[in-house]
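In: Pasting the sequence and the predicted coordinates here, then a few questions.
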Amino acid sequence: MKLGLALGYWGSGPPRGIAEKIAAAEDLGFDSMWTAEAYGSDAFTPLSWLGARTSRMRLGTSVVQMSARTPTATAMAAMTLDHLSGGRMVLGIGASGPQVVEGWYGQPYPRPLARTREYVRILRDTIAREKVTSPGPAYPIPHPGGTGLGKPLRSTLHPYRTDLPILLAAEGPRNVALAAEIADGWQPLFYAPRNDAQHRSSLAAGFEERGGRPDGFDVVCMVQVVFDDDVEAAADRVRPFLALYIGGMGARGANFHYEAFARMGYEDECARIQELYLGGDKAAAMRAVPTSMVEQVALVGPRAKIAEELPVFRDSLIGTMVVDGSPDELRTLRDLVG
């Protein structure tokens, strides 16, 4: 299992010490670094800026919001960064949810799987430097209206690689199967290695549709790791994140993160967390996250406990475990993973 550094997206501004953390990860032999975006800092700008400080790590997005850019614009950015980095770009994309897609990007959300399939097809054609055409319906190229003067074009930029990896973020069973069918990797957000039968089944269905698992297919997963002699104190540092995603990152009946934990057997807990969070009591929503739920998807507690539990993650579907921490914590994780 390889290690990646999670850079995520920002709140009020760039996190302090980020340059030192990236330098430590590169020195420790980390395989990659990963940025993200939602409705604040974007994924490509910090990846370019901070990636320029590195010489070896792969530069990945986890994830680029599909609704933020047309597929050709996403391909342009990825191809450009692939050139600048000497072929180290990894493009992770995701469909997000209706609150962000419609509420922030002003794009329609329905039929996310069909849109994803169309988006990836255009990405691949663009990166292969084909003349890009698409009948739509989500991304018709050339545009069927307007002046009528649009014509199929190919990128003026010759790709550094025509096989630039495209990864798909997915949580629901059908979307996970789609990742196995059309992408070069899968990016789960909340993956429970002890409770992954549904994921294995979905991936198998996608690979069957594809005609087999392609070489190099990677599962890139962020795993929160918190070292603390007090297990509950460590879990407390993860609870706000889970409460936000289960309770607030989606509406009632349309929250994929909620559904991911409900499939793990936490349906009652998810309902309570969402009720509290949407009711405005975020502190109570955090307290409602049980430690067992945290331990499904994260590694928390003393070093010895994390060392004991780490093989469950190392021997799972995960090929690249994306983590965060201080330079010393990154070193400890490198030593534990081996």
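Out: Thanks, I have the structure now.

In: can we go C-alpha only for contacts and neighbour counts from here?
Out: Will do.

In: Tell me how far the residue positioned nearest the centre of the chain lies from residue 271.
Out: When the chain is reduced to its mean C-alpha position, the closest residue under Cα atoms, centre = their mean turns out to be residue 62, at 3.5 Å. Counting by Cα to Cα, to the nearest Å, the gap between residue 62 and residue 271 amounts to 27 Å.

In: At which residues are the helices of the stretch 201-338 of the chain located?
Out: Counting by DSSP state H, counting those that start in this stretch, the stretch 201-338 of the chain forms helices over residues 231-236, 239-243, 256-263, 267-278, 282-287, 291-297, 303-314, 327-337, given from the N-terminal end onward.

In: alright, now check it against this:
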Amino acid sequence: MTIPLTDPLTDVPGTARALRDAGYGDLWSAETARFDAFTPLVAAAHAVPELGLGTAIASVFARGPGMLAMTAAALADLAPGRFLLGVGASTPTMSEGWHATPFERPLARVRDTVRFLRAALAGERVSTEFETFAVRGFRLERPPPVPPPVLVAALRPKMIEMAVRESDGLVLNWLSAEDVGTVLRVAEKAASDVPHVAARIFVCPSPRTDVVRGAARRLISTYASQPAYAAFHRWLGRGDLLATTWSAWEAGDRKAATAAVPDRVVDDLIVHGSVEDCAEHLGRYVEAGVTRPIVKLMPLDPERDLMADALALGAALGRATAPGPVRA
């Protein structure tokens, strides 16, 4: 489950305990403009020492390599053996508009950062001239007792191929259960083993289909019109379905772009319906090859309570997967 579910951050320990009791096995964070990727996990680390923790994702453009390594090492020290570090390029809007860092050569920057992190988190002294940055004489004063696996957010073939060759796995985003196979076919051609396949899955357990679809269209039109996600969905075969949305977006007509998102696309990318329907739908991601389905509950229906939905979904997932633990 993605945390935090509610504000403020002081709610996180109690939320984390409730999610553990509901059967969830991992807690993951996101990073946009709400909270950073690490602090919510720190807030949860002592409250639920038996649960896994992960970032999905920390941007390689938001921090320098050394700071990213130190922050990851600190969390790995708090949660030895149960932290996964997900990194990625994020978007030009965040990199350049929010973090004052040029969004240049994202694939190479992610690759170089992964190479640096794997060496640094293993306790090595790093003095290397990478293609996109140089590090001279960096060594963690306290390397983590168990170096965390490093996962890479990947959308298209070149990043997918690099990720499975250089890192410990993938973080996927904004895709359907059926799309997972398309991604994994590329991954499996590039590497014989992909230990971790995490996927952020957007979920709204609500029977009010029209309400959910209406709110989801606004979200999808915004994300799917960003260049990287537009290219991703063209590659996945949604070019014809989203063509009208993209044309309206480029013309500056956000209302028309939103209205043009087809129901089929919403239903592909947003898990919604009854709690039992959502649990069944999440199971299809696992069947397709996702090893860590990361639920991101979305407030698309204002009548829903996120915490109540999280607990109900945990119970439904437990019924669907009994007797094993839920890995959401």
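Out: Nice, thanks for sending it over. Computed from a prediction, not measured in an experiment: that's the story for all the values here.

In: Now the TM-score, please.
Out: The TM-score (TM-score structural alignment, normalised by the length of the second structure) is 0.84; 310 aligned residues with a Cα RMSD of 2.6 Å.

In: still on that earlier bit, please list all residues in contact with the equivalent of the residue nearest to the centre of the first structure over in the second structure.
Out: Using TM-score structural alignment, the equivalent of residue 62 of the first structure in the second structure is residue 56. Shown in contact with residue 56 of the second structure (Cα atoms under 8 Å, 6 or more residues apart in numbering): 28-31, 37, 85-87, 153, 171, 200.

In: Quick check, residue 89 of the first structure in contact with residue 60.
Out: Yes - in this structure, residue 89 of the first structure sits in contact with residue 60. The criterion is Cα atoms under 8 Å, and the distance is 5.9 Å.

In: These two: which has the busier surroundings?
Out: residue 60 (30 against 27; other Cα atoms under 10 Å).

In: show me the contacts for that one.
Out: By Cα under 8 Å, 6+ apart, the residues touching residue 60 of the first structure are 32-35, 47, 89-92.

In: What about those, which are in strands?
Out: In this view, these that belong to strands under DSSP state E are 32-35, 89-92.

In: Looking at those, spot the one nearest residue 73 of the first structure.
Out: When those are compared for distance to residue 73 of the first structure (Cα to Cα), residue 91 wins out at 12.6 Å.

In: And the helices in the stretch 51-200 of the first structure?
Out: 71-84, 98-103, 112-127, 173-182, 197-210.

In: Tell me where the longest strand sits in the second structure.
Out: Ordering each strand of the second structure by length in residues (DSSP E) puts strand 196-204 first.

In: What residue in the second structure is the furthest from its centre?
Out: Ranking residues of the second structure by C-alpha distance from their mean position (Cα atoms, centre = their mean) puts residue 137 at the top, at 31.6 Å.

In: In space, what's closest to that one - neighbours in sequence excluded?
Out: residue 127 (4.9 Å; Cα to Cα, 6 or more residues apart in numbering).

In: Can you report how many residues lie near the corresponding residue of the first structure for residue 287 of the second structure?
Out: Using TM-score structural alignment, the equivalent of residue 287 of the second structure in the first structure is residue 315. Burial measure for residue 315 of the first structure: 11 neighbouring residues, criterion other Cα under 10 Å.

In: repeat for residue 299 of the first structure
Out: One way to gauge burial is a neighbour count; for residue 299 of the first structure, by other Cα under 10 Å, it gives 25.

In: before we move on, what about residue 308 of the first structure?
Out: The burial metric for residue 308 of the first structure, expressed as a neighbour count using other Cα under 10 Å, is 11.

In: residues contacting residue 313 of the second structure?
Out: Applying Cα under 8 Å, 6+ apart, we find residue 313 of the second structure in contact with 205, 275-276, 278-279.
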